[in-house]
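K.L.:
coords please:
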Amino acid sequence: MSEHNFIAGAWCGAAGGGSYERRNPARGEDLVGIIPRSGPADVDAACAALEAGWPEWAATPHERRVEILNRAADLIIERVEAYAEDLTREEGKTIGASRMEWKRAAANLRLYAGEAVRMRGETYPSADGLVYSVRAPLGVIAVITPWNFPISLPSRKIGPALATGNAVLFKPSEATPLTGRNFVQVLLDAGVPTDAIALLQGTGAELGHAIVTAPQVKAVTFTGSYAVGAAIHGAAGPGRRLQLEMGGKNACIVMPDADVSRAAAIIAQGAFNLTGQACTATSRAIIVGDNHDAIVARVAEIASTMVAGDGFDPATKIGPVATRAQYDKVRKAIAMARAEGLELALGSDSLPDLTEEQGGFFVTPTIFANVPTSSMLSREEIFGPVLAFHRTASYEEAVALANATDYGLAASIVTNDYATIERFARDIDAGIVKINSATGGVSGAAPFGGIKNSSNQTYREQAGLGVMDFYTTTRTVYLAA
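P.N.:
You can find the predicted model right below:
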């Protein structure tokens, strides 16, 4: 069995000896690896080792931690081709997208290396001596990440955690074990101490509760579904810091003054880039006025040229859906939409039933037109290349429909009217507001996060004022004269 866990300074299997197979979602005959199926005993061992070892890392000078993170970024660039190939094999995205994601991870590490030296405290007036504050690390941070961005997301959580002197317990998705292993290896090779990081492979069902409730874990940063985020919130209990970024049901509103071709290109990019497997992907297009049919036709024309296939094929624009479970979820959503009698503008009525060994979890872009607000396509996150079009008569109706969801991650509008743009930025219930661009795609130098059920809204991820606050606590020091 491959040794894909890293606990107490050593690569190892699961304590109980369990394992699972991970196969290429594009080609099921390609066995990616035999991966440890870790359990609570592995959590206990990892947490004990991190608790004992992290004080030395916390005491490491900022300059040394910065040097190590920058070295890790350099190593990523040197190894990007091999690491990108592993990512495409296990997750399915195109090799170009995998290269870009690893390069984004390197940029993230450099960003947080810079943030580490900018942290500062304050001094306060006092008649009795000097009073000042400093930022201090929390201890052990649990990092739980999904499969859709298996290196971009971990790098923007583990980067600031290490930069601020914390130890990291990293639990990647069971669908992307190689990328998780590669990231830990590159950090170790750059100089991160072996007792400052641990890697646990396995399923959330078998590991999640033990990680979240471990007494050594002072904070949990999670990106994934709302159901899992809510379970983490319920299990964590008081006194444990949480950063939860969850799902989205993102809408793109198109106003009557928008250019049809431009609007269609924005919608197609937002809906079908990365096979629609992004929390910021466009799943609803809300058309104000009379351009619904023209925009549907143009988006269908664009999407019909997007070839679905193996991520290593240069002709491929859309890789497979990453897992059998997700493939089945998309299949079910399409079947339910057809059962509702919805108008299929592009795509297949049904998808074949495939096994992990068969692979080939391909879903071509699927578009439904004239979708009523009562449809499940208007409410439920599908996380695949499925797009619902809605007709509305006014801006007010469009915004009300866009806001009529439990989620509030991203939203966009296509218009040339500046008054409407300013109004939209005030009216829309979303943490990310895009103007004349797709809902997907964000700057690494800006805050990331949603509202409502998309986030617990305590600490924003990625960048901006206060980004390092989640990973540190304030100590106020009273120095008597």
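K.L.:
alpha carbons only for contacts and neighbour counts from here, please
P.N.:
OK.
K.L.:
So for the helix ranked longest in the chain, what gets flagged as buried?
P.N.:
Longest helix of the chain, by residue count under DSSP state H: helix 62-91. Neighbour-count burial for helix 62-91 flags 62, 65-77, 80-81, 83-91 (criterion: 16 or more other C-alpha atoms under 10 Å).
K.L.:
Now for the closest residue to G384 other than its chain neighbours, how many residues are close by?
P.N.:
Of all residues not flanking G384 in the chain, G276 sits nearest, at 4.4 Å (C-alpha to C-alpha, 6 or more residues apart in numbering). By other C-alpha atoms under 10 Å, 26 other residues sit near G276.
K.L.:
Just confirm G276 contacts P385, I think it does.
P.N.:
Yes - the criterion here is C-alpha atoms under 8 Å, and G276 meets it with P385 at 4.4 Å.
K.L.:
since we're on the residue nearest to A196 when sequence neighbours are not counted, how many residues are nearby?
P.N.:
Once flanking residues are discounted, A196 sits nearest to A167: 4.5 Å by C-alpha to C-alpha, 6+ apart. A167 sits with 35 neighbouring residues when counted by other C-alpha under 10 Å.
K.L.:
A167: what's it in contact with?
P.N.:
Taking C-alpha atoms under 8 Å, 6 or more residues apart in numbering, we find A167 in contact with L50, E51, W54, W57, G139, V140, I141, A161, D195, A196, I197.
K.L.:
Out of the residues you listed, list just those in helices.
P.N.:
Going by DSSP H, the helices hold L50, E51, W54, W57, A161 from the contacts of A167.
K.L.:
Excluding sequence neighbours, find me the nearest residue to the last one.
P.N.:
In other words, A161. Nearest non-adjacent residue to A161, counting by C-alpha to C-alpha, 6+ apart: Y471, 5.8 Å away.
K.L.:
Next, the second sequence, to be compared with the first:
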Amino acid sequence: MRQTITRDDRSTAETTALDGIYVDGRLVRPDGAQYFDVRDPATGRVWNRALDATAAEVDLAVRSARRAFESEEWSMLRPADRAQLLIDFGSAIADNAEELSDLQVRENGKLMREMFGQTKLMREYFNYYAGLAQLPLGATNATHLRGMVNYTVREPIGVVGAVTPWNSPLLLLVWKLGPALAAGNTVVAKPSEVTPLSTVRLAQIASEVGFPDGVFNVVTGQGAAGRALVEHPEVDKVAFTGSTPTGKAIAASAASRLARVSLELGGKSPNIIFDDADIEAAVTGAVAGIFGASGQTCMAGSRILVQSTVYDEVVERIARRADAIVVGDPREDESQMGAVASRAQYDKVLEYIGIATGEGARLVSGGVVAEVPGLKEGLFVRPTVFADVTNDMRIAREEVFGPIAAIIRFDDEEEAVRIANDTEFGLAAGVWTGSVPRAHRVAGLLRAGTVWVNNYRKTSYATPFGGYKQSGLGRENGIDAMREFSEEKSIWIDAGQGIKDPFNPRA
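P.N.:
Sure thing, here's the model as predicted:
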């Protein structure tokens, strides 16, 4: 259902700066376009609007990307020149980091310092992919045939549809945008309707540094816009970050025309604390792993598995640390946790608190909304800790995407691994131990795409990230991402063997 603006807390400059789709290097507001509210979850107020794109507007953006892909201005661009554009883009993002961070905080309510840190880091992502843009990713292959030379090259796929979430809207787009552009593709991004405007501004910056028109386009909108992009016959690859059910629907749609797809989906990640761990460090890691970003991250360590010999101590320490977290205005330096990003997500978090209580989990911290002075309409929830959780409870099996920790007891290493792997997800996991052999052994047994040992929630542009099982398909970041956004071509050259007539064996 389309929404319309219901109240006006915006300045004229805010209203007109970003409320369009970004196509062919310019902001476009089609006649008769509909718009929807963009709310600040920390204040509860509407502060801007975004264009609710239809299939016709999505088609406009995709056709722009197709023209740009086939244009000599992009397809024939030297790798060194493409690399320089990526470097310039990263520098411009760093120069505009304060503005881009503020936009994201106003959209999703996360801490300013976290958004600012992510935004500044994007320069390094683009510098990294600028290097890979100039790196020959093919190979010369030895074959069993004399007089024949074989080598492979990697070529761009074409038009990429990038569908991105609201929790880290720009960084998670850059995970796709960097390798996609470095490989020579063009992109149409569809950000979450919760966080649409920061992505429009990012596309404007790309044009300002010299990317050809149509190379990076943005369509804002609600569910219909996303479906139109995923189903568009001119989209050659869909790269999606979001929930597992939506990812499955995207994969099914893409499969109907054999479009390429990569999916970074949900998680219910185990953070395992053994009794030989540095308990203080493990508690710090467990608290950061679930309450960082208000728990609104796919890799959140939402299941904290604790060995029975230290269980009571760890539960008490985690509860005490959770009680001490300052929930407040995400723009204030003293705040340690910001708002939940949207009313729908806020209601979901509160619902799961009720579900966990009803299932018999023991509430040891939080479980209530947070009152923040001056922000009565804000969407704030206290960090919540449940102990005595069993792995068959919904709170242990379903992704909440909020600040709720579920603490589960285990007796020995075998049981810890069994509980950790007893999930439909397989995105990430943590292991806390003082034993080097155990660290390697357990990391090898966990069915997860990323395992941290004595740390948690670390990523890098140079290392692959992705999930096992229903946590996704493919990998983002690192050289693997360049392969995800390119096709491999095998080329054979006759170096003297000569063609043999298969119909004349005596020839």
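K.L.:
which of the ones in helices among the contacts of A167 of the first structure are buried?
P.N.:
For those, buried by 16+ other C-alpha under 10 Å: L50, E51, W54, W57, A161.
K.L.:
Need the max-distance pair from those.
P.N.:
E51 and A161 (14.5 Å; C-alpha to C-alpha).
K.L.:
which residue in the second structure lines up with the residue nearest to A196 of the first structure?
P.N.:
Applying TM-score structural alignment, one finds that A167 of the first structure aligns to T186 in the second structure.
K.L.:
repeat for T223 of the first structure
P.N.:
In the second structure, T223 of the first structure lands on T241 (TM-score structural alignment).
K.L.:
Count the neighbours of that match for me.
P.N.:
23.
K.L.:
With A419 of the first structure instead?
P.N.:
Neighbours of A419 of the first structure (other C-alpha under 10 Å): 9.
K.L.:
check which helix or strand covers it.
P.N.:
helix 418-427 (DSSP states H and E).
K.L.:
corresponding residues in the second structure for that helix?
P.N.:
Per TM-score structural alignment, the counterpart of helix 418-427 of the first structure in the second structure is residues 436-445.
K.L.:
Could I get the buried residue list for the matching stretch?
P.N.:
Quick answer for stretch 436-445 of the second structure (16+ other C-alpha under 10 Å): A439, V442, A443.
K.L.:
Now do the helices in the stretch 401-507 of the second structure.
P.N.:
Using DSSP state H, counting those that start in this stretch, the helices found in the stretch 401-507 of the second structure span residues 413-421, 436-445, 478-484.
K.L.:
what about L132 of the second structure, distance to Y125 of the second structure?
P.N.:
Plainly put, L132 of the second structure is 11 Å away from Y125 of the second structure if you go by C-alpha to C-alpha, to the nearest Å.
K.L.:
can you check G292 of the second structure too?
P.N.:
Taken as C-alpha to C-alpha, the span from G292 of the second structure to Y125 of the second structure is 22 Å.
K.L.:
my read: G319 of the first structure touches M306, true?
P.N.:
No - using C-alpha under 8 Å, G319 of the first structure makes no contact with M306, being 10.0 Å away.
K.L.:
More neighbours: which of those two?
P.N.:
Between G319 of the first structure and M306, G319 has the larger neighbour count (other C-alpha under 10 Å), namely 29 against 18.
K.L.:
To which residue of the second structure is the more buried one aligned?
P.N.:
So G319 of the first structure corresponds to G338, using TM-score structural alignment.
K.L.:
who's in contact with its match?
P.N.:
A42, G109, K110, L111, A293, S294, V327, G328, D329, P330, F380.
K.L.:
Which PyMOL command selects the buried ones in the residues you listed?
P.N.:
Buried members of the contacts of G338 of the second structure, defined by 16+ other C-alpha under 10 Å, are picked up in PyMOL with:
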select buried, resi 42+109+110+111+293+294+327+328+329+330+380
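K.L.:
Please name the nearest non-neighbouring residue to P160 of the first structure.
P.N.:
For P160 of the first structure, the spatially nearest residue (C-alpha to C-alpha, 6+ apart) is Y112, at 5.4 Å.
K.L.:
what secondary structure does the one you found sit in?
P.N.:
Assigned with DSSP: H, G, I helix; E, B strand; the rest coil, Y112 of the first structure falls in the helix class.
K.L.:
Tell me the counterpart of it in the second structure.
P.N.:
Aligned by TM-score structural alignment, Y112 of the first structure pairs with Y129 of the second structure.
K.L.:
Thank you, goodbye.
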